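J.: Pasting the sequence and the predicted model now:
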Amino acid sequence: MSPPALRLGHLYPGEMNIYADRGNIAVLERRLAWRGLALEVTPLGVGDPVEPGAHDLYYLGGGQDRDQAVVAEDLARTKADGLRAAVAGGAAALCVCGGFQLAGHGYTGADGSRMPGVGILDLDTVAGPTRLIGDLAIEAELDGERRLVAGFENHAGRTRLGPGCRPLGRVLDGHGNNGEDGGEGGVAGRVIGTYLHGPLLPRNPWLADTLIRWALAHRLGEPPELAPLDDSLEDAARAVAAARAAARGRRPAPRGRAPRA
């Protein structure tokens, strides 16, 4: 009997896909296939409800401001309750860039307009006067393990975490959530939000496998052991991205913290 497929709910694949976000889903599909497992992807667009228990992993990518506004309204109207119930029941989620902002309590634009968030991460975002752009490297921590994670950031939002959310990682080179406090991304339970894209998962297979493990734990009832894969190409790509981030120069250390050695 073949093992059950990992079920992924792809939120707004038409509207929130400006940073090669489908590449992240392709990585999940391929890493599962290499292990003899399958990925079942269900698009969840405008008007489609989220049914708690129907999916093991949710993905919400980045979008342009006008698309993000449409998505924010639909999230609040048709998906917020179901998505909150799903993650409370152990489903995993990856929310990138604009999706990261909408995973929080909301986003306030430069003109003062407010987009509601879905509230699966305790954070809030306000548009800043400039965009934070460039290669970004962080020291991420998940399940007690620390790894280098690298990608690209391009956002005007300044995101602040509340007490119910911790950073995905510590900024090594780049800006991070707001360019001030030294944190990047947000994690609560099995929900990960981040400004890292480009896309994110091809260069960071450890992060991809963490999401796969969490999602399979939701599907099967316990965390599975994943067969190791040859990630030499992915590791080389991540090293290039991290080197580019370092070449940009280190950001000033946030107040109250010593600069990195």
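T.: Nice, I can see it. Numbers count the residues shown, from 1 in each chain.

J.: C-alpha from now on. contacts and neighbour counts both.
T.: Noted.

J.: how close does the nearest residue to residue 38 once chain neighbours are set aside get to residue 53?
T.: Nearest residue to residue 38 in three dimensions, chain neighbours excluded: residue 5, at 4.8 Å (CA to CA, 6 or more residues apart in numbering). Distance, residue 5 to residue 53, using CA to CA, to the nearest Å: 14 Å.

J.: coming back round to it: if I read this right, the residue nearest to residue 38 contacts residue 39, doesn't it?
T.: Yes: using CA atoms under 8 Å, residue 5 makes contact with residue 39 at a distance of 5.4 Å.

J.: Quick check on the two: which one has the bigger neighbour count.
T.: residue 39 (19 against 15; other CA atoms under 10 Å).

J.: tell me the contacts of the more buried one?
T.: Residue 39 makes contact with 5, 6, 7, 8, 28, 29, 32, 33, according to CA atoms under 8 Å, 6 or more residues apart in numbering.

J.: how close does the first one sit to residue 211?
T.: To residue 211, residue 5 is 14 Å away according to CA to CA.

J.: now do the third one
T.: Here residue 7 is placed at a distance of 12 Å from residue 211 (CA to CA).

J.: shared neighbours of these two, anything?
T.: Residues touching both residue 7 and residue 211 by CA under 8 Å, 6+ apart: residue 57.

J.: How about stretch 15-27, which residues are buried there?
T.: 15, 16, 17, 18, 19, 21, 22, 23, 24, 25, 27 (16 or more other CA atoms under 10 Å).

J.: typo on my end, it should be stretch 232-241
T.: Within stretch 232-241, the residues that qualify as buried are 235, 237, 238, 239, 241, counting by 16+ other CA under 10 Å.

J.: I'd say the first one and residue 201 touch.
T.: No: in this structure, residue 235 sits apart from residue 201 without contact. The criterion is CA under 8 Å, and the distance is 11.3 Å.

J.: one step back: which one among the buried residues of stretch 232-241 gets closest to residue 172?
T.: Proximity of the buried residues of stretch 232-241 to residue 172 (CA to CA) peaks at residue 241, which lies at 12.3 Å.

J.: does that closest one count as helix, strand or coil?
T.: With DSSP: H, G, I helix; E, B strand; the rest coil as the basis, the three-state label of residue 241 is helix.

J.: Check the gap between it and residue 91 for me.
T.: 30 Å.

J.: Which strands and helices lie in contact with whichever helix or strand residue 187 is part of?
T.: Residue 187 belongs to strand 186-188 when elements are defined using DSSP states H and E. Helices and strands touching strand 186-188, by 3 or more CA pairs under 8 Å, 6 or more residues apart in numbering; DSSP states H and E, are strand 191-194.

J.: Put this next to the first one:
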Amino acid sequence: MQLNICHLYPDILNLYGDRGNIITMKRRLEARGIKVNIEECSIGQPLDVDKYDIFFIGGGQDFEQEVLLRDLASGKGRDICTAVEDEKVFLAICGGYQMLGQYYKTWDGNQLDFIGAINIHTIGAKERMIGNYMYRTTPESGGTIVVGFENHSGKTYLGEDVAPLGMVLKGYGNNGEDQTEGARYKNVFATYSHGSLLPKNPALADFILHTALAHKYDGAEPLTPLDDTLENRAHDYMEERLRHG
């Protein structure tokens, strides 16, 4: 078995060590004897979505999102939408999450129209939502507690056909209002969680990887367990701090 991973805009969207998610997916697959091919695609480079099983998009600032708009409008945005509807797996963080949506309207009224791959929109606020936080993913996304770090001024709202990735236990999540965090549409996993996300959340990492394998190989067998002692210690330490800190 082999999974092909595309890292979209790695030179532009890589806040707070988001590249660590790519490293984690690679190591967890290789530890199980599954081959991994990782390629990068940035501005001006063609994207053949049929080649890949997983797409990763990291976080960026508002200015960096604006820089991407022309490249996405050249046809790459349409190709990403096609891959989403074909149920390819996406992991999108913060700015990458917002980019998959309909639009981002800044607090002073300027609107950035994005690609509309998922039915969400984001409204900018003057105050930032920042800090360590945690949420529990829905049963459809594994039902596990996720710890991470959020830092965003945009408030994201989900359309009727988009489910939250999870529900906030501590922190702000999508908008600080409805307790939702992230989005799940087909095989898109989107979240505000930096940190990076997957190294200290091995259960979610494996859920995403198994989703990609099951889609490519028509119902792959469950992944063999790994020794996640260190990963779980990091996770449990932060969970304990958030519960009682």
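T.: On my side now, so go ahead. What you see is a predicted model, and the numbers here were worked out from it, not measured in a lab.

J.: I'd like to know how far the residue nearest the centre of the second structure sits from residue 40 of the second structure.
T.: Closest residue to the average C-alpha location of the second structure: residue 92 at 2.6 Å, with CA atoms, centre = their mean. Distance, residue 92 of the second structure to residue 40 of the second structure, by CA to CA: 15 Å.

J.: Likewise for residue 2 of the second structure?
T.: In terms of CA to CA, residue 2 of the second structure sits 17 Å off from residue 40 of the second structure.

J.: Kindly report the same for residue 77 of the second structure.
T.: On the measure of CA to CA, residue 77 of the second structure and residue 40 of the second structure end up 16 Å apart.

J.: sorry, back to before: any idea what the residue nearest to the centre of the second structure aligns with in the first structure?
T.: Aligned counterpart of residue 92 of the second structure in the first structure: residue 95 (TM-score structural alignment).

J.: from what I can see that match touches residue 61, true?
T.: Yes: if you go by CA under 8 Å, residue 95 of the first structure and residue 61 touch, sitting 5.9 Å apart.

J.: residues contacting the aligned partner of residue 195 of the second structure in the first structure?
T.: Counting by TM-score structural alignment, residue 195 of the second structure lines up with residue 198 in the first structure. Residue 198 of the first structure is in contact with 19, 20, 21, 151, 152, counting by CA under 8 Å, 6+ apart.

J.: which residue lines up with the third one in the second structure?
T.: Spelled out, that is residue 21 of the first structure. Under TM-score structural alignment, residue 21 of the first structure pairs with residue 18 in the second structure.

J.: Check which residues of stretch 39-57 of the first structure are buried.
T.: Buried, per 16+ other CA under 10 Å, within stretch 39-57 of the first structure: 39, 41, 44, 45, 46, 49, 50, 52, 53, 55, 56, 57.

J.: what helix or strand is the fifth one on?
T.: Using DSSP H and E, no element contains residue 46 of the first structure; it sits outside every helix and strand.

J.: can I assume residue 204 of the second structure sits in a strand?
T.: No: looking at residue 204 of the second structure with three-state DSSP, it is helix, so not inside a strand.

J.: For it, the count of nearby residues, please.
T.: Neighbour number of residue 204 of the second structure under other CA under 10 Å is 20.

J.: Please report how far it lies from residue 231 of the second structure.
T.: Applying CA to CA, the value for residue 204 of the second structure to residue 231 of the second structure is 12 Å.

J.: Please give me every residue in contact with the closest residue to residue 106 of the second structure other than its chain neighbours.
T.: Using CA to CA, 6+ apart and skipping residues adjacent in sequence, the residue nearest residue 106 of the second structure is residue 124, 4.4 Å away. Counting by CA under 8 Å, 6+ apart, residue 124 of the second structure makes contact with 104, 105, 106, 107, 153, 154, 155.

J.: just checking, what residue in the first structure corresponds to the second one?
T.: Counting by TM-score structural alignment, residue 105 of the second structure corresponds to residue 108 in the first structure.

J.: shouldn't residue 160 of the first structure be in contact with residue 176?
T.: No: the pair residue 160 of the first structure / residue 176 is not scored as a contact, 10.6 Å apart, by CA under 8 Å.

J.: Who has more neighbours out of the two?
T.: Neighbours were counted for residue 160 of the first structure and for residue 176 using other CA under 10 Å; residue 176 has more, 31 against 20.

J.: For that one, what is the corresponding residue in the second structure?
T.: That one, residue 176 of the first structure, aligns with residue 173 by TM-score structural alignment.

J.: Just give the closest residue to that match, not the sequence neighbours.
T.: Nearest non-adjacent residue to residue 173 of the second structure (CA to CA, 6+ apart): residue 181, at 4.4 Å.

J.: which ones are touching that neighbour?
T.: So, once contact is read as CA under 8 Å, 6+ apart, residue 181 of the second structure ends up touching 135, 164, 165, 166, 167, 168, 172, 173, 174, 191, 192.

J.: Translate residue 116 of the second structure into the numbering of the first structure.
T.: In the first structure, residue 116 of the second structure lands on residue 119 (TM-score structural alignment).

J.: Can you show me the helices along the second structure?
T.: With DSSP state H as the criterion, the second structure has helices at 20-30, 62-71, 77-85, 95-99, 202-216, 229-244.

J.: Name the stretch among the ones you listed that sits most buried.
T.: Of all these, helix 95-99 has the most neighbours on average by mean count of other CA atoms under 10 Å, namely a mean of 27.

J.: how close does it sit to the first structure?
T.: Its aligned residues in the first structure lie a mean 0.7 Å from helix 95-99 of the second structure after superposition (mean CA distance after the TM-score superposition for the first structure).

J.: which residues touch that helix?
T.: Helix 95-99 of the second structure has contacts (CA under 8 Å, 6+ apart) with 13, 57-62, 65, 104, 114-115, 120-122, 156, 190-192.

J.: Repeat that for stretch 204-214 of the first structure.
T.: Applying CA under 8 Å, 6+ apart, the contact partners of stretch 204-214 of the first structure are 27-28, 31-32, 57, 91-94, 142, 147, 149-150, 190, 201, 223-226, 231, 234-235, 238.

J.: This completes my enquiry, with thanks.
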